[in-house]
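S.K.: Quick check, what structure comes out for this input:
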Amino acid sequence: MNIPTVLALPFPAQGHVNPMMTFSQKLVENGCKVIFVNTDFVHKRVVRSMVEQQDHSLDDSSSLLKLVSIPDGLGPDDDRNDQAKLCEAIPSSMPEALEELIEDIIHLKGENNRISFIVADLCMAWALDVGNKFGIKGAVLCPASSTLFTLMYNIPKLINDGIIDSDYELTLTKEKRIRISPSMPEMDTEDFFWLNMGHPLTGKKVLKYLEHCTRNLHLTEWWLCNTTHELEPGTLSFVPKILPIGPLLRSHTKSMGQFWEEDLSCMSWLDQQPHGSVLYVAFGSFTLFDQNQFNELALGLNLTNRPFLWVVREDNKLEYPNEFLGSKGKIVGWAPQQKVLNHPAIACFVTHCGWNSIMEGLSNGIPFLCWPYFADQLHNKTHLCDELKVGLGFDKDKNGLVSRKVFKMKVEQFFNDENIKSRSMGLKEKVMNNIAKGGPSYENLDRIVKCIKE
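M.R.: Okay, the predicted model is just below:
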């Protein structure tokens, strides 16, 4: 029997590569081959972290999951964290590079191994047009919330309704809070993701690129999203075309697609901590603190007098304050997050509110202390705290800092709140039922696999 080959194309950022890799592993488990296409820059990082992990499983070209790469259009010294630069470079060079890759695969493999299907990140949806040229059908996968998906899709409507102007600025005549649809919760317009990306020009360039991506959505019937009905009922009833397939969780013990080597020593450290005692502190792959905020966080962890596991990325250039003891905690450069959150010692997750982190936390019944950094994370925080009621936010002082005292106070507030833990456990059960056999996400995954195999 011929095994169908799927081309998977994530946006080149850790929070996009992870869910696409998990989805790809699910396709492999369901009898597909996957060619996983990263940018050259990301590919090198992923392979390096796997070699450091002594994981050579992908060196075998007969493996059902093969990693390949194409250029992103940026120069060797360009900053890949510069979202504006990246979003300008991608459409000018990557579609052509993807076309060449597909042609090479077809010529190399012949008719027996043609590409059956493309799964593109929502932020790479132009790939559907490339696939179309070869008669290859496809799907988009949104690694963020369905609310973000809906917001992106409705940009023309927001302009039409006079909520934003054609330059993506908020108009002064409109309400501060809006509903995209009567079934959806209110959104604070100041939380629109493109208004929270540092420089205003960055947000505009990113949004212009994303609008270009959403113009290709008509090329597929399959709009997949890492979410569940319980988490976003109003949004999913407003846009029934979005199919929830979440939570996307690795069934593999092997961790693939990481930009940094995971420090597994934290697992044996967690084994030595009392149940429900540890603060897990991790801000994803993008968040940058200045020295003052870093100091306040470190000294805030001191003040709590509780065990903590703190992820301080290897690219961190900041100094620990002299008074920082750190004796009750463990600091790692990168953690096996899904395993960490599944550990009984974890009490709560101090998070930047990235959607992957939220899905992993919810899947383990872990409540959140919410400290968003940029983009959609501000709205995600509101959703966790106000809608789902499984998170508490931090208040910043007049200098925009979360002080050590506020940090300690929020941690104490969390440990004194019995209800937040029980709500989290209740939500865990509902969320996990989705991926159990016969659950909605399980069935939606089954549907897409059947479509690919046809």
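S.K.: okay, CA-based contacts and neighbour counts for the rest of this
M.R.: Noted.
S.K.: Might you quantify the distance of stretch 78-96 from its chain's geometric centre?
M.R.: Distance of stretch 78-96 from its chain centroid, counting by CA atoms, centre = their mean, to the nearest Å, is 19 Å.
S.K.: try stretch 57-68
M.R.: 24 Å.
S.K.: now swap in stretch 156-170 and tell me
M.R.: Relative to the centre of its chain, stretch 156-170 is centred 26 Å away, using CA atoms, centre = their mean.
S.K.: Ok, stretch 14-32 next?
M.R.: How far stretch 14-32 lies from its chain's middle: 13 Å, per CA atoms, centre = their mean.
S.K.: swap in stretch 21-36?
M.R.: From the chain centre to the centre of stretch 21-36 is a distance of 18 Å (CA atoms, centre = their mean).
S.K.: How far does it stretch from one end to the other?
M.R.: End-to-end distance for stretch 21-36, by CA to CA, to the nearest Å: 8 Å.
S.K.: List the buried residues for that stretch?
M.R.: By neighbour count on 16 or more other CA atoms under 10 Å, the buried set for stretch 21-36 is 21-28, 32-36.
S.K.: Second chain to compare with the first, below:
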Amino acid sequence: MMILSQKLVENGCKVVFLNTEFNHKRMVSCMVEQQDEEDSLIKLVSIPDGLGGDDHRKDLAKVCDVILSTMPHALENLITQENIRFIVADVNMGWSLKVGCRLGIKGALFSPASAAMFALVYNIPRLIHDGIINSDGSLLTTKKTIQLSPGMLEIDTGTLFWLKLLDDGMNIKQILNYLEACARSSDLTELWFCNTTYELEPRVLTFFPKILPIGPLLRNYSNMNASSSTRSMGQLWEEDLSCMSWLDQQPRSSVIYVAFGSHTRFDQNQFNELALGLDLTDRPFLWVVRQDNNMAYPNEFQGNKGKIVQWAPQQKVLNHSAIASFFSHCGWNSTMEGLCNGVPFLCWPYFADQLYNKVYICDELKVGMGLDLGENGVVSRWEIKKKLDQLLSDVNMRTRSLKFKENQLDKGRSSENLNKLVEWIKG
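M.R.: Modelled structure (predicted):
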């Protein structure tokens, strides 16, 4: 959303960037001391999310339940105070378009996830109506795959993003009720935008032409390989820029980049196997281990060929010539950044759309491999070593990955769609 805001500013728009108070405080505390002229035209504001200080915001069911009862009124007041003339809403905040309509304000939807996930969220009411899923999210069909539209890419029912949450005992009915409300509000605008490209998701975009790709949305660095001291605006974690000079010292296409996003968590046993698996590869690795990680490194772990940081400037890292592969959780931002830099994936999804993204990377795009669980439900160090060895020795995989960098992700039509959004905002 921040990168999209910067693109809008570059095209002459002024942006009021709205967050919840909780996220706003984190974001402001991580802001760079000096912003460039474009960033100064982005005003950061916030409204309450309705949750108290002691409430656990990782309970998505509770978050969804509270948002609709508290945030619409707060948003209405903010629109009046800030003299807002146009709303660009995250697809999962689609209800905000309804608020805008009451005030006579036009809006657009933006999905930072894939077009396939956009289409899936929009079709949740139909999936319930057609008896494919229950209102609590459980599957009613015995089919292994479903199609949102005839001829469209089939979706493995095992990758439906709410099923893991259902297995974890979360109240999925509240979440689906919330997403249904967002889906109904989607029809209040003809402007649906997504961080994807026609080349990347042709079938989805063919059968859902209302979704207009404006990707890949990437940060605009003047020199991607430089060890710049500039931190990325909007990052909630402080980037350790020392990894760039470390990468400069590594051979070309030699480093395994290991990063699992801001949510993935391992238990101690799985963390041990991951660490020891990286050791076994006997290759240089750059491993992002977040500061909220409470795991202890196993006694046998050497790590002498690697560098461990708490957070990395990922787009710069993936663009570096030393990177050979991306060991990833397959979040959509990571997926786009990996594809745009021609890097093959070793996929280890954690939850949500990552499960679908992994299947798409491996089976449709054929630029990645997955991992197999052992009988104890743990990915072993030997499995990690085996798959990394296979990935790094697969010349065809590397060639296909480089094609996405060189040929596949044409920005031409995405730029045209972004211009449509700018014209609507200014009009």
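S.K.: TM-score for these two?
M.R.: The TM-score (TM-score structural alignment, normalised by the length of the second structure) is 0.94; 418 aligned residues with a CA RMSD of 1.7 Å.
S.K.: returning to that earlier point: please tabulate the buried residues of stretch 21-36 of the first structure in a markdown table and include distance to N81 of the first structure and secondary structure as additional columns.
M.R.: A markdown table is the format used below for those (distance: CA to CA, whole Å; DSSP: H, G, I helix; E, B strand; the rest coil):
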| residue | distance to N81 of the first structure | secondary structure |
| --- | --- | --- |
| M21 | 20 | helix |
| T22 | 23 | helix |
| F23 | 24 | helix |
| S24 | 25 | helix |
| Q25 | 27 | helix |
| K26 | 29 | helix |
| L27 | 30 | helix |
| V28 | 31 | helix |
| C32 | 33 | coil |
| K33 | 31 | strand |
| V34 | 27 | strand |
| I35 | 25 | strand |
| F36 | 21 | strand |
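S.K.: quick one: L241 of the second structure from V28 of the second structure, how far?
M.R.: L241 of the second structure is 20 Å from V28 of the second structure, by CA to CA.
S.K.: same deal with D65 of the second structure?
M.R.: According to CA to CA, D65 of the second structure stands 26 Å off from V28 of the second structure.
S.K.: Likewise for Q314 of the second structure?
M.R.: Distance from Q314 of the second structure to V28 of the second structure, by CA to CA: 20 Å.
S.K.: just L371 of the second structure next, same as before
M.R.: According to CA to CA, L371 of the second structure and V28 of the second structure sit 38 Å apart.
S.K.: Then L218 of the second structure?
M.R.: Distance from L218 of the second structure to V28 of the second structure, counting by CA to CA: 21 Å.
S.K.: what's the nearest residue to D395 of the first structure if we skip its chain neighbours?
M.R.: Ranked by CA to CA, 6 or more residues apart in numbering and with sequence neighbours excluded, the top spatial neighbour of D395 of the first structure is V402, at 6.4 Å.
S.K.: Could you report the neighbour count for the equivalent of the one you found over in the second structure?
M.R.: Residue correspondence to the second structure (TM-score structural alignment): V402 of the first structure is matched to V379. Neighbourhood size, V379 of the second structure [other CA atoms under 10 Å]: 20.
S.K.: Please look at V379 of the second structure and E273 and confirm they touch.
M.R.: Yes - contact criterion CA atoms under 8 Å: V379 of the second structure and E273 qualify, at 7.2 Å.
S.K.: residues in contact with Y350 of the second structure?
M.R.: Y350 of the second structure is in contact with 264, 329, counting by CA atoms under 8 Å, 6 or more residues apart in numbering.
S.K.: likewise the one 3 residues further on?
M.R.: For D353 of the second structure, the contacting residues are 113, 117, 159-161, 331-332, by CA under 8 Å, 6+ apart.
S.K.: Kindly state which residue of the first structure is aligned to it.
M.R.: Aligned by TM-score structural alignment, D353 of the second structure pairs with D376 of the first structure.
S.K.: And its match, how far from L301 of the first structure?
M.R.: Distance from D376 of the first structure to L301 of the first structure, by CA to CA: 26 Å.
S.K.: Over to M187 of the first structure?
M.R.: Using CA to CA, one obtains 32 Å as the distance from M187 of the first structure to L301 of the first structure.
S.K.: Between these two, which has more neighbouring residues?
M.R.: The neighbour count for M187 of the first structure versus L301, taken as other CA under 10 Å, is higher for L301 (26 against 18).
S.K.: For the aligned residue in the first structure for D282 of the second structure, give its distance to S327 of the first structure.
M.R.: Counting by TM-score structural alignment, D282 of the second structure corresponds to N305 in the first structure. Separation of N305 of the first structure from S327 of the first structure (CA to CA) stands at 9 Å.
S.K.: cool, N364 of the first structure as well?
M.R.: If you measure N364 of the first structure against S327 of the first structure using CA to CA, the figure is 27 Å.
S.K.: Looking at those two now, which is surrounded by more residues?
M.R.: Taking neighbours as other CA under 10 Å, N364 of the first structure and S327 compare with N364 leading, 23 against 11.
S.K.: got the contact list for that one?
M.R.: Counting by CA under 8 Å, 6+ apart, N364 of the first structure touches 341-342, 425, 428.
S.K.: secondary structure class for the residue mapped onto F118 of the second structure from the first structure?
M.R.: Mapped onto the first structure by TM-score structural alignment, F118 of the second structure lines up with F149. Classification of F149 of the first structure by DSSP: H, G, I helix; E, B strand; the rest coil places it in helix.
S.K.: Count residues in the vicinity of F149 of the first structure, would you?
M.R.: Per other CA under 10 Å, the neighbour tally for F149 of the first structure reads 21.
S.K.: Is it in contact with P143, as I believe?
M.R.: No - checked against CA under 8 Å, the pair F149 of the first structure and P143 is beyond contact range at 9.2 Å.
S.K.: which residues in the second structure form strands?
M.R.: For the second structure, the strands defined by DSSP state E occupy 15-20, 42-47, 86-90, 106-111, 145-146, 155-156, 192-194, 211-213, 255-259, 285-288, 306-309, 323-328, 345-347, 368-370.
S.K.: which one of the ones you listed has the most crowded surroundings?
M.R.: For those, the largest average neighbour count (mean count of other CA atoms under 10 Å) is found in strand 345-347, namely a mean of 29.
S.K.: what packs against that strand?
M.R.: strand 323-328, strand 368-370, helix 381-393 (3 or more CA pairs under 8 Å, 6 or more residues apart in numbering; DSSP states H and E).
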